[in-house]
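> how would this look folded up:
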Amino acid sequence: MARPTGVTHRGLKTASLPAPGVPYYTPKQTPPAGTALHPDAADLPTLFTPFKIRGVEFSNRFVVSPMCTYSADDGHLTDFHVVHLGQFALHGAALTIVEATAVTPNGRISPEDSGLWQDSQIAPLKRVVDYIHSQGQKAGIQLAHAGRKASVLAPWHVAKRGEHQFALESEGGWPDKTWSASSIPYAPDWVDPVAMTLADIAAFKAAFVAAAKRAVAAGVDVIEIHGAHGYLLTQFLSPTTNKRTDQYGGPSFENRTRLLLELVREVRAAIPDSMPLFLRISATEWLDEVEPKEPSWTLEDTVRVADLLPAAGVDLLDVSTAGNSPKQTIKMHTRYQIDLVPAIKKALRAQGSTAADKLLFGAVGSVTTAELAKEVVQKGGSVEADLVLAARQFLREPEFVRRVAHQLGVPIKWAHQYSRAVWRPEAKI
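Down below sits the predicted model:
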């Protein structure tokens, strides 16, 4: 039988079909790495089954969660990001989400953060996306604004300095130009943010929508809105940080969620209908047991807003926690965030909301073992999230998908170029 012959972009013949849609030759990965080789096996874990959201299908349920690397050049991604993010797709992650990417210059967490506030930042992002696509995988991006937690130094600089975290103007920072819902600093030794005017809010929403359009131009498959970890949208959601007296604040839940819901609707309207829209949220601030007690964002608030998300245009709620107050008290255990997913779904169903079935869920936090990764998304299991997200474990083990598959006894596809190194079934990995 004749071997298939492909044609590269240079017009040269090759025995391997080329990956479609990328501006260089690399072999087409059919199926993508991380795909179960026996998809009809009766005991195949849900973790290794494909999943479709709107017009995008994922080869398995693994997602590389956004993680800051403090390595961008004036907001532009570099070759570092091609290597850093590309390795996860190469080793089998179905979706890799680019780190928190600022929609305005003053929305960066650090001066070295990724950005998408100008057109020149599209091409370097597209280079990352093209590589991920060349491996048959999907690329996402998390769009964000850090608010009062902006203009800080990368962690290794803070460790070296041994004092305040914020970046001075002489270090490329903007300590006098950070935004928030109200002029309340994150901590006593942090900078005082500027309370946003209505004009600032309008400009922020316009910048967010413009960044989403740039992401579409770069070819991303998924957009995630960052509404967690104490960044700008969290600062509007929480009564701890939002003391405004206009339509965007105060004690009113409707006012404090107004900006988030307006932003979701505007982004949804600006991107293709076939593109999934995710929202990451801090489901609780973990301030319930802090004395003296004061109003904060709680799990009950998350349930209330989750009920509104499907109609606004969110497809998947990425459930994280914390980050809005240094006073937070977290009783750490392996499932301290993961268990919030079934809690939210149960509460929605108890109040008769259809959102529990319309809204998809992603679980994140301390996913370091094969058994836990399997449990998080297993149909009929205790969590039943739709996707499992991990960040630090992928830093420790870029081949995490392959290791999980091996430990669960699931034969999966490896990238063609690595296929001679496939572990034997009896190997101890």
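> going forward, measure contacts and count neighbours with C-alpha atoms only.
Fine.
> Now do the helices in the protein.
Secondary structure of the chain, counting by DSSP state H: helices at 79-90, 122-134, 155-161, 198-218, 232-237, 253-270, 299-306, 309-312, 340-350, 355-358, 370-377, 392-396, 400-408.
> Remind me what the fifth one packs against, helices and strands.
Contacts defined by 3 or more Cα pairs under 8 Å, 6 or more residues apart in numbering; DSSP states H and E place helix 232-237 against strand 179-180, strand 222-227, helix 253-270.
> Which other helices and strands does the shortest one contact?
Helices and strands in packing contact with strand 179-180 are listed as strand 194-195, helix 232-237; criterion 3+ Cα pairs under 8 Å, 6+ apart.
> Need the contact partners of the first one.
Contacts made with strand 194-195 from outside it, assessed by Cα atoms under 8 Å, 6 or more residues apart in numbering, are listed as 176-183.
> any chance of those in JSON lines, with distance to residue 167 and neighbour count too?
Conversion of those to JSON lines gives the following (distance: Cα to Cα, whole Å; neighbours: other Cα atoms under 10 Å):
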{"residue": "176", "distance to residue 167": "11", "neighbour count": "14"}
{"residue": "177", "distance to residue 167": "12", "neighbour count": "16"}
{"residue": "178", "distance to residue 167": "11", "neighbour count": "25"}
{"residue": "179", "distance to residue 167": "15", "neighbour count": "28"}
{"residue": "180", "distance to residue 167": "17", "neighbour count": "29"}
{"residue": "181", "distance to residue 167": "21", "neighbour count": "27"}
{"residue": "182", "distance to residue 167": "21", "neighbour count": "22"}
{"residue": "183", "distance to residue 167": "19", "neighbour count": "19"}
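> And this one, please, so the two structures can be compared:
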Amino acid sequence: MRIVCIGGGPAGLYFGLLMKKRNPGHEVTVIERNRPYDTFGWGVVFSDQTLGNLRAADAPSAEAILDAFNHWDDIEIHFRGRSVRSSGHGFCGIGRKRLLNILQARCEELGVKLVFETQVVDDSAYDADLIIASDGLNSAVRQKYAHTYQPDIDVRDCRFVWLGTKKLFDAFTFAFEETEFGWFQAHAYRFDDQTSTFIVETPERVWRAAGLDEMSKEDSIAFCEKLFAKYLDGHSLMSNAAHLRGSSQWVRFPRVVNKEWVHWRSNANGTRTPIVLMGDAAHTAHFSIGSGTKLALEDAIELANSISAHPGSHPDDLAAALKHYTEVRSIDVLRIQNAARNSTEWFEHVDRYTSFEPEQFAYSLLTRSQRISHENLRERDARYLSGFEDWLAKRAGVERAADKHSIPPMFTPFKVRGVTLKNRVMVSPMAQYSAVDGVAGDYHLMHLGARAMGGAALVMTEMTCVSPEARITPGCPGMYAPEHLAAWKRIVDLVHLQSDAKIGIQLGHSGAKGSTRVAWEGIDQPLDDGNWPLVSASPQQYLRGISQHSRAATHDELRAIEQQFVKATRMSIEAGFDWLELHCAHGYFLSSFLSPLTNHRTDEYGGSLENRLRYPLQVFSAIRAVWPQDKPISVRISAHDWVEGGNTPDDAVKIAQAFKAAGADMIDVSSGQVSKEEKPVFGRMFQTPFADRVRNEAGIATIAVGAISEADHVNSIIAAGRADLCAIARPHLANPSWTLNEAAKIGYLEIAWPKPYTAAKMQLERNLERERAQAIANAGLTAQQRAQRAEGTV
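Model (predicted):
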């Protein structure tokens, strides 16, 4: 093949040498606009895992890179005069110039043609079988064929400057300093025997407030030297961007995503040449997870592998190889970019976490990308994590016994008003559609009783309706008739008698989403007969052309519904519930007031967010006034409507602040289900960032929900201060004793089981311990080797 790589960065050079190594008959040319030894930036970072991938692809270049690496295991975090160090992270630093020189030398050794000081202005000047567009972040090729690639470039908020220093850091160092303008942070690491990278970053608003937008390059470097002097030990900061002047050296990171990675160019002779994006031209990942160069090199490896797997000379073979390349890499890149997005947002909003004590601030930083989890940290540095768990447990009012293991965060107690929960796990409200005329029967006794005995601290009823017309389906339970009170009291008494769990009731009204079939007969589908009239904030049809039409509730109806909530609250007190939750989410009646998608009223209950909050707050205040002062009330909200023009996480913070001011104790942070036009972005713990924002911006305790499925998730969320409780739904349907089972899985033996279940506890713990031992033996790895192989990012 005739191959031309436009751009002589890591992607173009590495792909060139890999292809030439695999088939010396390939004619490979790499074209670079800079001189042979020109490059910008200081050092780059790899994980140990990345180095393993390089060894497998080309051992000689990998060994040369390894010889030039500076390796460290530690991350050190400086915050508010304290330092926290964690080990076992296994990362390497190398100068960008040194890396390129190694790849250039390997290319020359293999016979790759290197062309320098050539700016490619027109790819059509190159007659080749394959063209690689590895021309960087501001790719001219990508811009030329933007109609095919369909790039999406998101310029992030923080400004950063890439500097160097002769101060040699012995760990990957994060330093945070507060100024009168706001917070600045430094990312520093050694990359050779003489130099360290020193990146200074701050949000755009802080950068401008500090006047850095008007400073000369020299003055802004002096500003950084003074700000971070305690970490530099008298060393200066250096810039190698001689071509930049003043504030232009401070840039904002662009996150690049392309819908397509291959453009087929039609040639004059009737042939077609594929032009393939690679490296920063195809995608970017924020430097805070150190993955940009990693992604570029792994692009090269995968494309070379894909071509080797489709070795034929027919154009269809190359097309199949490129299809495989884009399918595989787009998945891997998306995973890294999701982690990078989480990390980027953490640094953009450092002030969200600066009220944390240094111990929790450091943990939050280490786990910010959600790729390093609680148990992953234990593998890397068990001593660090055990000490942090002891600190966290002590803050919760408990200490481990001298002969016991540290207490995982999910098993620390949590007190709200006069109610103390034994741990941080809650059985989420889950619609069961099994009531008869609103009465919770034997099914609910079994369902909630089993889960109360399963180890969770709090079990919640499904949405319990305040009137017959408030039901979602005929199978929904209610709290509006004497027989409802008696049925619920029977269940509450059982939970209190047979377990040490607390039980809460979620009160709600279906609004425009009512009068439908039970889920397994057609979710959200209207009843065939027996329908009841629907009211909501404004006229609405939830499913266009299918659902019943609701009408706007009148003022008299609003007063009547408010009193129905009050009556249900009084009945809940009599039933003995420990906790009450007001359902203001998912498009139901109270939610329909909060969202601009469903509230088009022109009275005092419509318009601005303040007005849209008015009625839900009115109902909340009415139930808070009668609910016992020593018992908590939480409010479930939809933090994101996932529809343009709907509520966003910014609105969720304001909504939470309003409920907090009205006396709410916690916000149960869900999202969506307000409109069928929604386009949610799903994933592991995908709603936890909303709980994080509400907790740490509105200053109110939160409950995290959504795709939280294992102890590791719960421990990470609680320990990082992203939420105070975790509501587990579907895993609890599959296993009523989910909490007990997860404790055994992570080896926490101190959790109490119901006495009749003691034999099962011991059996389960023995079985799981044998499985862990066998897995370790099969892997044949030491603990240190397992930590090095554990995938994660700085």
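> Closest one of the contacts of strand 194-195 of structure 1 to residue 206 of structure 1?
Looking at those and their distance to residue 206 of structure 1, the nearest is residue 179, at 15.5 Å (Cα to Cα).
> roughly how far apart are the residue in structure 2 that that closest one lines up against and residue 700 of structure 2?
Taking TM-score structural alignment for the superposition, residue 179 of structure 1 sits opposite residue 535 in structure 2. Computed with Cα to Cα, to the nearest Å, the distance linking residue 535 of structure 2 and residue 700 of structure 2 is 31 Å.
> got a markdown table for the helices and strands packed on helix 232-237 of structure 1, with distance to residue 131 of structure 1 too?
Conversion of these to a markdown table gives the following (distance: least, Cα to Cα, whole Å):
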| stretch | distance to residue 131 of structure 1 |
| --- | --- |
| strand 179-180 | 35 |
| strand 222-227 | 16 |
| helix 253-270 | 25 |
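> Quick one, which of those gets closest to residue 334 of structure 1.
For these, the distance to residue 334 of structure 1 is smallest for strand 222-227, at 22.8 Å, taking Cα to Cα.
> what's the matching range in structure 2 for the closest one?
Counting by TM-score structural alignment, strand 222-227 of structure 1 lines up with residues 579-584 of structure 2.
> Next: stretch 323-342 of structure 1.
Counting by TM-score structural alignment, stretch 323-342 of structure 1 pairs with residues 673-692 of structure 2.
> What residues of that stretch count as buried?
In terms of neighbour count (16 or more other Cα atoms under 10 Å), stretch 673-692 of structure 2 has its buried residues at 673-675, 685-692.
> which residues touch it?
Contact partners of stretch 673-692 of structure 2, identified using Cα under 8 Å, 6+ apart, comprise 542-543, 585-588, 591-592, 595, 597-598, 638-639, 641-643, 649, 668-672, 702-708, 713, 717, 721-723.
> What separates the first and last residues of it, distance-wise?
20 Å.
> separation between residue 637 of structure 2 and residue 46 of structure 2?
Distance from residue 637 of structure 2 to residue 46 of structure 2, by Cα to Cα: 41 Å.
> now do residue 560 of structure 2
Relative to residue 46 of structure 2, residue 560 of structure 2 is positioned 63 Å away (Cα to Cα).
> So which of these two has more stuff around it?
Here residue 560 of structure 2 and residue 46 are compared on neighbour count by other Cα atoms under 10 Å; more neighbours surround residue 46, at 22 against 12.
> wait, is that one part of a strand?
Yes: read with DSSP: H, G, I helix; E, B strand; the rest coil, residue 46 of structure 2 is one of the residues of a strand.
> Assign a three-state SS to the spatially closest residue to it that is not a sequence neighbour, would you?
Once its chain neighbours are removed from consideration, residue 46 of structure 2 has its nearest residue in residue 92; the separation is 5.3 Å (Cα to Cα, 6 or more residues apart in numbering). When states are read from three-state DSSP, the local structure at residue 92 of structure 2 comes out as strand.
> Give the aligned equivalent of residue 92 of structure 2 in structure 1.
Checking TM-score structural alignment: residue 92 of structure 2 goes with nothing.
> dump the residue contacts of residue 231 of structure 1.
Applying Cα under 8 Å, 6+ apart, the residues near residue 231 of structure 1 are 144-149, 323-324.
> Just give me the closest of those to residue 407 of structure 1.
If you rank these by distance to residue 407 of structure 1 using Cα to Cα, residue 323 comes first, at 33.6 Å.
> What span of structure 1 is the helix or strand hosting residue 78 of structure 2 aligned with?
Secondary structure assignment for residue 78 of structure 2, by DSSP states H and E: strand 75-79. Equivalent residues of strand 75-79 of structure 2 are lacking entirely in structure 1, counting by TM-score structural alignment.
> so how far is that strand from its chain's centroid?
Using Cα atoms, centre = their mean, to the nearest Å, the distance from the centre of strand 75-79 of structure 2 to the centre of the chain it belongs to is 22 Å.
> What is it packed up against?
strand 82-86, strand 172-178, helix 358-366.
> okay, the angle between that strand and strand 82-86?
Between strand 75-79 of structure 2 and strand 82-86, the angle comes out at 160 degrees (axes from the mean of the first three to the mean of the last three Cα atoms, to 10 degrees).
> among the helices and strands packed on strand 75-79 of structure 2, which is nearest residue 256 of structure 2?
Counting by Cα to Cα, residue 256 of structure 2 lies closest to helix 358-366 out of those; the figure is 23.7 Å.
> any idea which helix or strand comes after the closest one?
Secondary structure here is assigned by DSSP H and E; on that basis, the next helix or strand after helix 358-366 of structure 2 toward the C-terminus is helix 374-380.
> gap between that next one and the chain center?
A distance of 18 Å separates the centroid of the chain from that of helix 374-380 of structure 2, by Cα atoms, centre = their mean.
> Same check on stretch 240-254 of structure 1?
Going by Cα atoms, centre = their mean, the spacing between the C-alpha centre of stretch 240-254 of structure 1 and its chain's C-alpha centre is 26 Å.
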